[in-house]
Each structure stands twice: as C-alpha cells, then as structure tokens.
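1. Predicted model follows, preceded by the sequence.
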Amino acid sequence: MTQLTNEAIRYIEDTDTGLHYYEMTPQEARASRTVPKWQSALAPTLASIEDKKITVRDDSKINVRIYTPVNEKMLPIIVYYHGGGWVFGDLESADAGCQLLADKAQAIVVSIDYRLAPEFPFPTPVFDAYDALLWVHEHAAELNGDPSRLIVAGDSAGGNLATVMTHIAKQENGPAITAQALIYPVTNTNFTMDSYKKFGAHFGLDIQGMEWFSGHYSISENLANPLVSPLQAKDFTDLPKTILLAGEADVLFDEGVSYAEKLATAGVEVKHIVMPGLIHSYFSKMEYFEKATIETVEKIAAFINCPSS
C-alpha cells in the first residue's frame, strides 16, 4: 500500500476542496493557479535570468526565459517545457525548477512559454516547442552553450512535449539531442492503465482532470497520434538516453513505466526512478515540495552529466 509523504498529504488536503479546475473554464482555471515566487535560502545564485521573445513558424512571437549559471565555460543546454496539461502553466510555474536545473546541472536552461490550448490546440504547442528547440540550437553560441550537448526536459505535459521533440528531431534530421529528462510525463491518452484505477481520484491529478486537459488539447481522433501519445510511436530506436522520474502515487505512473520499457527494449539507455510517496505535480510546487524538487533536479543533473554507458 502506498504511504504518502506528509507534504503530499498536506497538498491534497489544501487543494482537494471546493471547485476543481476541471469544473471551470480554462481561463478561470489559469487565474486560480498562479504560482507564488520562490523565495528560499536554498535558491541558487545565477549569473543571469533573461526573458526574450522568439519568432515561430506562423510569425507569432513566444516568450523564453534563459537561465545562466555562474560558469564561464561553454555549457550544455537544457530546453525545458513546463507542465499544466497543455492548458495552463507558464514561465513562472517552471521558474524554481529551472533555476535549480541551471545551478545543479551547470547548464544553460531555456524555458519555453509555448502557446496553450484550447486557444491554441494541437499541433500548435508541438510546433512552438520544436521551433524553440531549433532556435536554441541555432543560437547556442550566443547563449554560451554547446550545441553538441543539447538536452530536452519537462514535467507532465511538458514531459510529453520533450519526448515528442526527440521523435520529431530524429524524423526530420533535426538537432542531435543527447538526453531527455522526463518528470512524470504524459505518454498516452487513453486513461485505462491500472494506475488510473489506483490513483484516479484525490491524488493531485484526477482522471477527470486528464480527460479535461486532453479534450482541450486535441480532438479525440488525434489522441492516438504519436505526437500526442508518444507511447503509440512505432520506432523507439536511436532516441537519446533518458531519465524518467515518477511520483509513486500518480495516475500517469504506468504509462511512464511502459514508455521506459519501450525505450529499453529498443536499446536506449534508460533510468526510471520512483519518488516514494509523491503525487503528480509535485515538481516546482515549492511551498509544499521544495525538498523533493531539489532531489529530483539533483538526480537529473547527475544523469545528464554522466557519460553514456
């Protein structure tokens, strides 16, 4: 039986009351989920944090935030995609985790503010994510980054986008991605795996929430598309080494296991780490899960900086 951490219990008690986000409009849900700025003695000192606008394929501009650690060497680059079910989340919701990643991994981190559904449903977030990846690769030298050490990372829906980037980059002969760091990623959208039955209510992400997110992100005919559900991809060979971190009590747990198994079967180096007693969305909710977020970043940093086996 799963034993939740005290932090997870407190988070559930504080948030599992009143009107749920999936009973609101997307606009109302976004307004209800603003993230307080992380202020802590454990926050790192970075050389700079810079906001920038970049142009994507339809000539729209999206925001990115560039985190540079105190290090004058040419550094790896982590392209980070925030979570939020493709419907909410932004640069602020990912800010604490990205600060920590830049410091712990000694890497340039570029956080991507891709456009959100339902105003911009699939495939727009995928296009924004890939166009941002191309921009980072093309401008690596300006960022003091090494284009030969390019990593994608993300949590939840952002983890979904990160892993989709590896498939697109391979198919289109795009930038070589050396690693992916996936924090409880969405890899499937059929809501039938056993972890949905175990943790589908009152564990931070309900099954109704995933149905709400997916319904806003894509029409039902696209839910089995590998660019929405990468577990449905046919080919997993030649993808970058992968670290996948999972909250033990998460509706997405089983699809993460299945994705890691498919990668391993295809010969990809994979490290699957279970975070005991934790629930979906723990990462970067610093008022509850500061310690767990720091531990997660440390595990990612160790993995991406370790030579491939």
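-> Nice, I can see it.
2. make it CA atoms for all contacts and neighbour counts henceforth
-> Will do.
3. Name the nearest residue to residue 94, ignoring sequence neighbours.
-> Leaving aside its sequence neighbours, residue 94 sits nearest to residue 82 (CA to CA, 6 or more residues apart in numbering; 5.6 Å).
4. how far away is the one you found from residue 212?
-> Going from residue 82 to residue 212 by CA to CA, to the nearest Å gives 18 Å.
5. Return the distance of stretch 205-214 from the chain's centre.
-> The chain centroid and the centroid of stretch 205-214 are separated by 17 Å under CA atoms, centre = their mean, to the nearest Å.
6. Pick out whichever of residue 82 and residue 212 has more residues nearby.
-> residue 82 (31 against 18; other CA atoms under 10 Å).
7. and the more buried one, how far is that from residue 4?
-> The value you get for residue 82 to residue 4, if CA to CA is used, is 24 Å.
8. Same question for residue 222.
-> 35 Å.
9. same check, this time on residue 249
-> 8 Å.
10. between these two, who's got more neighbours?
-> Taking other CA under 10 Å, residue 249 and residue 4 do not tie; residue 249 has more neighbours (26 against 16).
11. so how many other residues sit close to the closest residue in space to that one that isn't next to it in sequence?
-> Distance criterion CA to CA, 6+ apart; nearest residue to residue 249, sequence neighbours excluded, is residue 279 at 4.9 Å. Residue 279: 29 surrounding residues under other CA under 10 Å.
12. Likewise for residue 170?
-> 16.
13. got it, and the one 3 residues further on?
-> The criterion is other CA under 10 Å. On that basis, residue 173 has 9 neighbouring residues.
14. cool, and the one 3 residues further on?
-> Close neighbours of residue 176, defined as other CA under 10 Å, add up to 17.
15. Then it would be within a helix, right?
-> No: Residue 176 sits outside any helix when classified using DSSP: H, G, I helix; E, B strand; the rest coil, being coil.
16. Quick check: it touching residue 169?
-> Yes: using CA atoms under 8 Å, residue 176 is in contact with residue 169, at 7.2 Å.
17. The structure to be compared is supplied as follows:
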Amino acid sequence: MSVYDNAKAVLALSEPDPEYSQFILANKQPQLEFSYPLVQAVRQRTFAAEQQRTAKAIESGRLEECRTITMRDGFESEIRIHRPRVKPNDGSPLIVLAFGGGFVFGNVLQMGGTARILNDLYGATVVCISYRLAPEHPWPQSHEDAWDSLVWIAQHASSLGADANRGFVIGGASAGANISAVLAQRSLSDKLAVPLTGAWLNMPMIFKTAENVPEKYRPLYLSDEQNANVPGLLNKSALEYIRSAVKGNGFSAMFSPVNAERPHVGMPPVFIQACGMDVVRDDALVYERMLRDNGVKTKVVVYAGVPHGHQTLFPSLAKSKQAKFDTIEGIGELLGKTVSRTDVENAFIASAS
C-alpha cells in the first residue's frame, strides 16, 4: 500500500513548498502562451545552451559521439553515445535515455548531464536517442522513431561498448518518460535482443485525458483539474496545445502503456518521480498504482509543492537538488547498484567543474 492511495493525501501534494513560494515571490515567472513560434524559439535557445555544455564536456575528456541510425522509413535519426572513461571489469551496463519537451521540443543533447553522471558512478554506457517532433511530425512518429532506435541499440549493444546482460534500463523525463513507458510495455510482446531490466519515468504523461483513465482509478486522478492553472512550464493550457500538435490517440498502446493487450504483467522494475503541483502528477501516481496492483516492483518519489520541470526551471531549490540526486540513485537501483548520497553529490560537483 502507498501513502498516495487516497484522495486526501494526493490533494495535499499541491500545497506549495515554502522555498518555492519564496522564490516565486522574489522572481515573478512569465505565463507562457504556447504557440508554434514559441516552440521554434525554445528549440533554438535550448539547443544552443546544450551545445555549449556538450563542448565543455568534450574539452574535459568525455568519451561521447553522435551517429545516425536508419528508421523504418529511411530517415536517419541521431543518437548520442556516452561511454565511461573507466570501463568496469565485469562489463558496462546499458542505459537508454529519451529527452522531454512535450513531443514538440527537445534534442539529443538534453540528457547529456544525466548520462555523464551515470557514466561516472556506474560505469554505464548511456545512449541518448532522438525522435522527430510535432507539429511537423505528429504521433506516432515520435514513438516509432524511439522504438526503432531501441531495437537497434539492443541489437548493437556490444559494438557500443555495453553488455546489456549487466543491466539494460530505459528512461526519460516528461515526454521521454511517456515514450519509455510505452517502449518498456511494448518490449514484453515485441521482444528485444536483450530484455529490459528496468524503467525510469520522471514526470510521465500516461493518459491523454481523464477519459483514458480506467474507471477504477479515476477517484485518484485529480491533478488535471487541481493543477490546471499552476504557473510554470506545464499546465492545462500548455497541454491543450501539445495535444493539438501531437494528435495522439489516447486509446492506443503506442500512446499509453495501459492500452496494451496484456498491460503491466511482466514489466521490469519501475522507478517513478512526480511533482506535487504538476498537472500530470496523477498520471505518475495512478500508473504506479496500476503497476503495483499487477505485481510489478515499483518505487515512487513525489516532490510535494513544486511544479513540472522544477529541476530545470528552479535548480537551486532543495527539492530540485534532491530530485536530481534521487534520479541517479534510482537508476542505480534498477541496475542493482548502490552508491551513497555523498558519492552522488560529489559526482555532480565534479561534472560541473
């Protein structure tokens, strides 16, 4: 049983975190009106920032490279391979990461910071995938690209320097978490060359609307209304733009894992992170409950009183730092590896220097 299995406990998660409240009072946040010009501007700005961070990493001696792989329609999609500077004697586990951005922005460099920490602490080989974005390429293009990439990576793990038998985890944030959940579920029926051993889902969107939530769990699906107008990156207005751009089918297994013919049973362990003030908070909590009800090993951590994407938007907050550290520790647990919080903190410090 989880502490989040009753409506009262779930609703309390939206009580603003005091540190977050103080930050917002001192730093008024603009309310974004999503549009295609805004999406284009965000794409350009974030890619430029990621390029700078990547260049710094390369200068410090990081072992990483981009290459392209062929999708089912002949499109050449980019992946970025992050290798550990010191390869473990018993083999390098494999981690596949999918970026976030509501399926409308994001890029293959976005998860680089996380990948480098995973290189250092676990000796993992990390492959960041990319996928074509909406509205230019509506659903299911994003998920098809991601699946084709995952299949290719599983088939070529050894040539990438990884031993997937030492651990094979998929994960992502926001839209990347949705993709990771869908692919993990699909891998149970469409077998990969090596089976996944874990999934990390950070702020996942699992249901297109409340209509797609199984009736049994609807009493716990409250965040779409409770957090509809929260300030920040993602609220109901932003979701409406994303839904219109993506054109996903909420009843398809290629949009939500709960729609699979035999959902949940056989899933590898799943680590879920959620934000208390997030409009998709209860996507995470309801999905975790569904997995748990079907015998899947789960771990869920909720950061009460902060919004979607707080780790990126407000990195100085204590809960944002905690979430970043929890991500690394949680992925390690999926690999069967344990490190101390001090080791994680030191890895972040070293990576930033």
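-> Structure's in. What do you need? In this text, all values refer to a predicted model and were calculated from it rather than measured experimentally.
18. if we can go back for a sec, the counterpart of the residue nearest to residue 249 of the first structure in the second structure and residue 10 of the second structure: what is the separation?
-> In the second structure, the residue paired with residue 279 of the first structure according to TM-score structural alignment is residue 307. Taking CA to CA as the measure, residue 307 of the second structure falls 14 Å from residue 10 of the second structure.
19. For the residue lying closest to residue 232 of the first structure once chain neighbours are set aside, give its distance to residue 186 of the first structure.
-> Nearest residue to residue 232 of the first structure, sequence neighbours excluded (CA to CA, 6+ apart): residue 226, at 5.1 Å. According to CA to CA, residue 226 of the first structure stands 12 Å off from residue 186 of the first structure.
20. Looking at these two, which one has more neighbours?
-> For residue 226 of the first structure versus residue 186, neighbours defined as other CA under 10 Å are more numerous around residue 186 (28 against 16).
21. Return the residue of the second structure aligned against the more buried one.
-> For residue 186 of the first structure, the residue aligned by TM-score structural alignment is residue 205.
22. Its match contacts residue 173, doesn't it?
-> No: the pair residue 205 of the second structure / residue 173 is not scored as a contact, 9.4 Å apart, by CA under 8 Å.
23. doesn't residue 207 make contact with residue 201 of the first structure?
-> Yes: contact criterion CA under 8 Å: residue 201 of the first structure and residue 207 qualify, at 6.6 Å.
24. out of the two, which sits in the more crowded spot?
-> residue 207 (19 against 16).
25. before we move on, back to that, against residue 154 of the second structure, how distant is the match of residue 279 of the first structure?
-> Residue 307 of the second structure is 34 Å from residue 154 of the second structure, by CA to CA.
26. now residue 274 of the second structure
-> For residue 274 of the second structure, the distance to residue 154 of the second structure - CA to CA - is 28 Å.
27. Those two: who's more crowded?
-> Just comparing residue 274 of the second structure and residue 154: by other CA under 10 Å the higher neighbour count belongs to residue 274, 27 against 21.
28. Doesn't residue 78 of the second structure belong to a helix?
-> No: using three-state DSSP, the assignment for residue 78 of the second structure is strand, not a helix.
29. can you count the residues close to the counterpart of it in the first structure?
-> By TM-score structural alignment, residue 78 of the second structure lines up with residue 63 in the first structure. Residues contacting residue 63 of the first structure under the criterion other CA under 10 Å number 17.
30. ranges for the helices of the stretch 151-300 of the first structure?
-> 157-171, 194-199, 207-217, 253-265, 286-304 (DSSP state H, counting those that start in this stretch).
31. could you dump the ones you listed to TSV with distance to residue 121 of the first structure?
-> Below are those laid out as TSV (distance: least, CA to CA, whole Å):
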stretch	distance to residue 121 of the first structure
helix 157-171	13
helix 194-199	24
helix 207-217	5
helix 253-265	22
helix 286-304	29
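32. For residue 119 of the first structure, which of those is the nearest?
-> helix 207-217 (8.8 Å; CA to CA).
33. Next, the angle from that closest one to helix 157-171.
-> Angle, helix 207-217 of the first structure to helix 157-171, by axes from the mean of the first three to the mean of the last three CA atoms, to 10 degrees: 50 degrees.
34. ok, average deviation of helix 207-217 of the first structure from the second structure?
-> Comparison of helix 207-217 of the first structure with the second structure after fitting gives an average deviation of 1.2 Å (mean CA distance after the TM-score superposition for the first structure).
35. Show where that helix falls in the second structure, residue numbers please.
-> Counting by TM-score structural alignment, helix 207-217 of the first structure sits on residues 236-246 of the second structure.
36. One more: stretch 85-95 of the first structure?
-> Going by TM-score structural alignment: stretch 85-95 of the first structure matches residues 102-112.
37. gap between stretch 46-58 of the second structure and the chain center?
-> Using CA atoms, centre = their mean, the distance from the centre of stretch 46-58 of the second structure to the centre of the chain it belongs to is 20 Å.
38. cool, and stretch 84-95 of the first structure?
-> Using CA atoms, centre = their mean, the offset of stretch 84-95 of the first structure from its chain centre is 9 Å.
39. got the end-to-end distance for that stretch?
-> Stretch 84-95 of the first structure: ends 14 Å apart by CA to CA.
40. Stretch 88-96 of the second structure too?
-> Stretch 88-96 of the second structure: ends 18 Å apart by CA to CA.
41. So for that stretch, what gets flagged as buried?
-> Using 16 or more other CA atoms under 10 Å as the test for burial, stretch 88-96 of the second structure gives 91, 92, 93, 94, 95, 96.
42. do stretch 30-46 of the first structure as well
-> Buried, per 16+ other CA under 10 Å, within stretch 30-46 of the first structure: 30, 35, 38, 44.
43. Other residues contacting it?
-> 21, 67-70, 87-89, 92-93, 96, 99-100, 102-103, 285-287 (CA atoms under 8 Å, 6 or more residues apart in numbering).
44. Now do the strands in the second structure.
-> For the second structure, the strands defined by DSSP state E occupy 63-70, 76-83, 94-98, 125-129, 168-173, 198-202, 270-275, 298-303.
45. Export the ones you listed to TSV and append columns for distance to residue 141 of the second structure.
-> As requested, the strands of the second structure are exported to TSV (distance: least, CA to CA, whole Å):
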stretch	distance to residue 141 of the second structure
strand 63-70	14
strand 76-83	12
strand 94-98	14
strand 125-129	14
strand 168-173	17
strand 198-202	20
strand 270-275	25
strand 298-303	29
